[in-house]
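Trainee: Sequence first, then the predicted structure:
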Amino acid sequence: MAHTLIVIRHAKSDWDVPVSDHQRPLAKRGRRQAPPVGRWLAEHDLIPDVALVSSAQRARETWEMVAAEIGASAPQPQIAEAAYTFSGALLLDLVNTLPDASAIAAVVGHNPAVEELVRTLTGQAASLPTAAIAVVDVPSWPAARRGSGRLVTSGRPADGTL
């Protein structure tokens, strides 16, 4: 059974708030960018069974807004400290541990890690600005590795580029 990975870059964060990088919240623009991601996922019947979300405030807020648009079928987030990384290889390690029963999974993270993850899996570059997504098919979670995936689509729902 093929699996589908939805790679989500967090929405735009607020650099004017004097907090640590980890605690930085979404900006007003980010709060406008995130809901269209959830609407797009729902419209395309890409409701994840599991959502691995970086422990950073901006990533958690992004998932909350995405999940609100998906509705009751949205999974509760699995907050992953390890997803607060800028390394695509570390994100791939997380993907490899996803439960096989989950056909669709979302990962909410940061650049450059999310772009590196997509490039590693598919061999294709996908530009992932804030609140952008990439949909990647892989053979299975444990078998997800360099070149094993297929980029289905990528873009930013808020801009209509998807």
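Mentor: Here it is on my side, so go on. Residues are numbered from 1 along each chain as shown.
Trainee: only C-alpha atoms for contact and neighbour calcs from this point on.
Mentor: Noted.
Trainee: where do the helices sit along the chain?
Mentor: With DSSP state H as the criterion, the chain has helices at 28-43, 57-70, 88-95, 113-122.
Trainee: List the residues that contact the nearest residue to residue 127 once chain neighbours are set aside.
Mentor: Closest residue to residue 127 apart from its sequence neighbours, by Cα to Cα, 6 or more residues apart in numbering: residue 115 at 6.7 Å. Neighbour list for residue 115: 88, 125, 126, 127, 128 [criterion: Cα atoms under 8 Å, 6 or more residues apart in numbering].
Trainee: Surely the first one and residue 113 touch.
Mentor: Yes: taking contact to mean Cα atoms under 8 Å, the distance of 4.0 Å between residue 88 and residue 113 places them in contact.
Trainee: Stretch 10-19: which residues count as buried?
Mentor: 10, 11, 12, 13, 14 (16 or more other Cα atoms under 10 Å).
Trainee: pretty sure the second one is touching residue 60, no?
Mentor: No: with contact defined as Cα under 8 Å, residue 11 and residue 60 do not form a contacting pair (10.1 Å).
Trainee: from the buried residues of stretch 10-19, which is closest to residue 119?
Mentor: residue 10 (17.9 Å; Cα to Cα).
Trainee: alright, now check it against this:
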Amino acid sequence: MRQLILMRHAKAERQAESGQDRDRPLTDRGRADARLMARELAQRGLRPDVVLVSSSTRTRETWDEMAEAFGDVDLRIEARLYNAEPETIRAFVEELEESAGVLLVLAHNPGVQLLAGDLLVESAASPAILERLEGGFPTGAAAVFQMDAAGRATYDGFFTPKAFGGGAEG
């Protein structure tokens, strides 16, 4: 794997009609932010060839809004990514490190933020970068890492919808 993109789903409604957290849909702002983030990532050459998406409604809808910007990808909906711990997300990443060139994992907090933080610590990232991530991982945000041949991650950017004129926070 050359690059890893860890992304949190876009802004979702507070409740679903079913009452189930897993079924919460995106808000209109969330849909717009997902499209915005896809365009921004693609313009920076961050185009996944494999995408792992949690099975929740909000993550699937986030990907639906993003898909056009990336074209043909190997899409995998994975139920075990729903509210997954960082160790679970890492296991998926490690499983695909030989076959994926650019992997996008679209899941939930706190797992996504915690794994990004773990990767930053392991790569001896600067205190300023660590502080930036500790400040929060808003909906629609993406942490990008370059991966070396040994599977070690190096920080390559943290992008939020707000940084590009979007509005999702929290």
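Mentor: Cool, got the structure. This one's a predicted model, so the numbers in the text were calculated from it and none came from an experiment.
Trainee: Need the TM-score from the superposition.
Mentor: Put the two chains on top of each other and the TM-score (TM-score structural alignment, normalised by the length of the first structure) is 0.85; 153 aligned residues with a Cα RMSD of 1.9 Å.
Trainee: any chance of the helices of the first structure in CSV, with distance to residue 140 of the first structure too?
Mentor: Formatted as CSV, those follow (distance: least, Cα to Cα, whole Å):
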stretch, distance to residue 140 of the first structure
helix 28-43, 21
helix 57-70, 24
helix 88-95, 10
helix 113-122, 12
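Trainee: Those helices: which one's closest to residue 136 of the first structure?
Mentor: helix 113-122 (7.4 Å).
Trainee: Mean per-residue distance, the closest one versus the second structure.
Mentor: The superposed helix 113-122 of the first structure is, by mean Cα distance after the TM-score superposition for the first structure, a mean 0.8 Å from where its aligned residues fall in the second structure.
Trainee: In the second structure, what stretch matches that helix?
Mentor: The aligned range for helix 113-122 of the first structure in the second structure is 111-120, by TM-score structural alignment.
Trainee: can you give me the strands for the second structure?
Mentor: 3-8, 50-54, 74-78, 102-107, 142-147, 153-159 (DSSP state E).
Trainee: Using JSON lines, please lay out those together with mean neighbour count and distance to residue 42 of the second structure.
Mentor: Shown next, in JSON lines, are those (neighbours: other Cα atoms under 10 Å; distance: least, Cα to Cα, whole Å):
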{"stretch": "strand 3-8", "mean neighbour count": "26", "distance to residue 42 of the second structure": "12"}
{"stretch": "strand 50-54", "mean neighbour count": "23", "distance to residue 42 of the second structure": "14"}
{"stretch": "strand 74-78", "mean neighbour count": "14", "distance to residue 42 of the second structure": "16"}
{"stretch": "strand 102-107", "mean neighbour count": "26", "distance to residue 42 of the second structure": "12"}
{"stretch": "strand 142-147", "mean neighbour count": "22", "distance to residue 42 of the second structure": "12"}
{"stretch": "strand 153-159", "mean neighbour count": "18", "distance to residue 42 of the second structure": "12"}
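Trainee: Now render those as CSV, adding distance to residue 66 of the second structure.
Mentor: Output for those, formatted as CSV (distance: least, Cα to Cα, whole Å):
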stretch, distance to residue 66 of the second structure
strand 3-8, 12
strand 50-54, 11
strand 74-78, 12
strand 102-107, 11
strand 142-147, 13
strand 153-159, 15
